[in-house]
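Asks: okay, here's the prediction I keep looking at, along with the sequence it came from:
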Amino acid sequence: MGRLENKIAVVTGATSGIGEAVSLMYVKEGAKVVCVGRNAEKGNELVKKIEAIGGEGSFVQCDLRKFEDIEKLKAAVDEKYDHVDILFNSAGVLVHKPFLEQNKEDFDLIMETNYRAYVWTMQAFIPGMVAAGKGSIINVASISSIWPELNSYFYGAMKAAVTNLSRNVAKEFARQGIRINCILPGPINTGMTPDFIKNSKEAQQGMIDTVCMVGRLGEPDDIAYPAVYLGSDESSFVTGTNIVVDGGVCISN
């Protein structure tokens, strides 16, 4: 029996990177997963991968920057399942520029995707968790929320907002059986890695050199493992906390 046997999970940002890795690992651990993203082609391909390993998954196309899309997502989940056990929020965008070059459009994009969407999805699914008397929400933040990182100013600020929001909402709903925690990834090898790093072996090595523990970039599965723990009953006494997964970046700088 898997660690998430028969649990229902909603995973945002599921069509790539961390969200895809979490969706697949959740299925391997026995969960039924609703995969959420904007790219229908990638979403349907993910469902095929899930079915290929004998799991149950579905895809809901959703732009989390639009409130009406989140309402449609909630309705689609309610039509398929009578409750949700896990909400894993990983949708995100990164604008990597010097501070004085970041503009209103950059700010709005990051705020709407990396913060406001988390607020709305939590508001959408918490009432059902309260009715069921249980639930786990896992929000993906970043070490940028606790550790200064050049050129990631709006990104880091919104990730810090996510960690603060999560702790405060965790306090409100703890006695109703809802656990809310954050995972703070460090340098993870995903599509969000800035192009100047992807295209430069020197820049890649420079990033790897910041990792004091393993001498490599993290992989999406490095985030999926703690996501399984936080979604499982093993973490039933854990709420309002941040789990840093960065290979030691924050302690080596």
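Replies: Perfect, I can see it now.

Asks: all contacts plus neighbour counts: C-alpha atoms, from now on.
Replies: Noted.

Asks: contacts for the longest helix along the chain next, please.
Replies: Longest helix in the chain, counting residues (DSSP state H): helix 153-173. Defining contact as CA atoms under 8 Å, 6 or more residues apart in numbering, one finds that helix 153-173 is touched by 93-95, 99, 106-107, 110-111, 114-115, 118, 130, 139, 141-142, 144-146, 149, 178-182, 239-242.

Asks: mind listing the helices for the stretch 1-150 of the chain?
Replies: 17-28, 40-52, 67-80, 104-111, 117-132 (DSSP state H, counting those that start in this stretch).

Asks: of those helices, which is nearest residue 190?
Replies: Of all the helices of the stretch 1-150 of the chain, the one in closest proximity to residue 190, counting by CA to CA, is helix 17-28 (5.1 Å).

Asks: ok, second structure coming up, stack it against the first:
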Amino acid sequence: MARLTGKVAVVTGAASGIGEGIARMFAQEGARVVLADRNQERGQQIADEIAADGADARFVTVDVTDKATVQELHDQTLQAHGRVDVLVNSAGILVNGGFLELTDSDFDRVMAINLRGPIWTMQAFLPDMAAQRSGSVINLSSISAIWPESGAYFYGASKAAIAKLTRDVAREFAPYGVRLNAILPGPTDTPLVPDFVRNDPAVMQSVIDNQAVLGRLSRPEDIAFAAVYLASDESAMVTGQQMVIDSGVTISNK
């Protein structure tokens, strides 16, 4: 049985990685999916592929650092479907570097995409969810929010902020039947994996051996399974939570 039949889901960052995996799985589970990303060519291609399999999918070009395009995403979703049941904030960026080497520009860019973007999408869609007395917001955080990680300083700070904000906003909107939860992925095989790791099997294996106690990196579908649960009515009593999916990294003593 399709677990998201009848639900309208908006997924940002849907043109690659975890966002793409979630959008595809949501469609397989019966949701009507609105894919949002600034990569128009790739996003439209994925939407077309999903639609070719018989699902209802459409693409909207969105730059989450541009509030006008976020509002356009909201307006097009409501015009097309009349409601929104699920919002997934998956758009994100990682900037690595020594702490003293990172710049103000790096900080502004990471925070604009990883924190301010989700704030703007939530402010756009939460009033509709509150009015209909139902909805699920899923924010993609990271184990960098809770696990020390050299190099990803601004990334980790942004992901800690969105995890905390998720819990706070969940309290405010619980009386309206709207749930907010965060997923904290560990190392996941997506384009955010640095090229020097991805393109060198020995380095990749070292990352796995030294971090992932379950023996492999997570894949986008591993995160998507959790998102389906949080989007579905099966998680009706789950709000303000932080779900860690990390192949055991945070219990590793390596």
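Replies: Ah, there it is. Treat the numbers as computed from the prediction; the structure is a model and nothing was measured.

Asks: would you pull the TM-score for this pair?
Replies: The TM-score (TM-score structural alignment, normalised by the length of structure 1) is 0.98; 253 aligned residues with a CA RMSD of 0.9 Å.

Asks: from the contacts of helix 153-173 of structure 1, which would you call buried?
Replies: Buried subset of these (neighbour count, 16 or more other CA atoms under 10 Å): 93-95, 106, 110-111, 114-115, 118, 130, 139, 141-142, 144-146, 178-182, 239-242.

Asks: can you give me the end-to-end span of stretch 47-66 of structure 1?
Replies: Start-to-end span of stretch 47-66 of structure 1 (CA to CA, to the nearest Å) is 23 Å.

Asks: residue 117 of structure 2 - nearest residue in space that isn't next to it in sequence?
Replies: Leaving aside its sequence neighbours, residue 117 of structure 2 sits nearest to residue 64 (CA to CA, 6 or more residues apart in numbering; 4.7 Å).

Asks: what's around the one you found, how many residues?
Replies: Neighbours of residue 64 of structure 2 under the rule other CA atoms under 10 Å: 29.

Asks: average distance between the longest strand along structure 2 and structure 1?
Replies: Longest strand in structure 2, counting residues (DSSP state E): strand 178-185. By mean CA distance after the TM-score superposition for structure 1, the fitted strand 178-185 of structure 2 averages 0.3 Å away from its aligned residues in structure 1.

Asks: where does the longest helix of structure 1 end up in structure 2?
Replies: With TM-score structural alignment applied, helix 153-173 of structure 1 matches the range 153-173 in structure 2.

Asks: in the matching stretch, what counts as buried?
Replies: For stretch 153-173 of structure 2, the neighbour count (16+ other CA under 10 Å) marks 153-167, 169-170, 173 as buried.

Asks: gap between it and the chain center?
Replies: Centroid separation between stretch 153-173 of structure 2 and its chain, computed with CA atoms, centre = their mean, to the nearest Å, is 13 Å.

Asks: cool, and stretch 66-83 of structure 2?
Replies: Its chain's C-alpha centre and that of stretch 66-83 of structure 2 lie 18 Å apart, by CA atoms, centre = their mean.

Asks: over to stretch 6-23 of structure 2?
Replies: Centre-to-centre, stretch 6-23 of structure 2 and its host chain are 8 Å apart (CA atoms, centre = their mean).

Asks: show me what that stretch is in contact with.
Replies: Applying CA under 8 Å, 6+ apart, the external contacts of stretch 6-23 of structure 2 come out as 26, 30-39, 42-43, 46, 77, 81, 83-92, 189-192, 219-221, 223-225, 227-228.

Asks: which of these are buried, as a ChimeraX select command?
Replies: Buried subset of the contacts of stretch 6-23 of structure 2, written as a ChimeraX selection, criterion 16+ other CA under 10 Å:
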select :26,30,31,32,33,34,35,36,37,38,39,43,46,77,83,84,85,86,87,88,89,90,91,92,190,192,219,220,221,223,224,227,228
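
Asks: looking at the contacts of stretch 6-23 of structure 2, which are in strands?
Replies: Taking DSSP E as the definition of strands, the contacts of stretch 6-23 of structure 2 contribute 32, 33, 34, 35, 36, 37, 86, 87, 88, 89.

Asks: JSON lines please, covering these and showing distance to residue 11 of structure 2.
Replies: Formatted as JSON lines, these follow (distance: CA to CA, whole Å):
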{"residue": "32", "distance to residue 11 of structure 2": "11"}
{"residue": "33", "distance to residue 11 of structure 2": "7"}
{"residue": "34", "distance to residue 11 of structure 2": "6"}
{"residue": "35", "distance to residue 11 of structure 2": "5"}
{"residue": "36", "distance to residue 11 of structure 2": "6"}
{"residue": "37", "distance to residue 11 of structure 2": "8"}
{"residue": "86", "distance to residue 11 of structure 2": "8"}
{"residue": "87", "distance to residue 11 of structure 2": "6"}
{"residue": "88", "distance to residue 11 of structure 2": "5"}
{"residue": "89", "distance to residue 11 of structure 2": "6"}
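
Asks: looking at the residues you listed, spot the one nearest residue 125 of structure 2.
Replies: The closest of those, once distances to residue 125 of structure 2 are taken by CA to CA, is residue 87, at 7.8 Å.

Asks: so what's that closest one up against?
Replies: Here residue 87 of structure 2 is in contact with 9, 10, 11, 122, 125, 136, 137, 138 (CA under 8 Å, 6+ apart).
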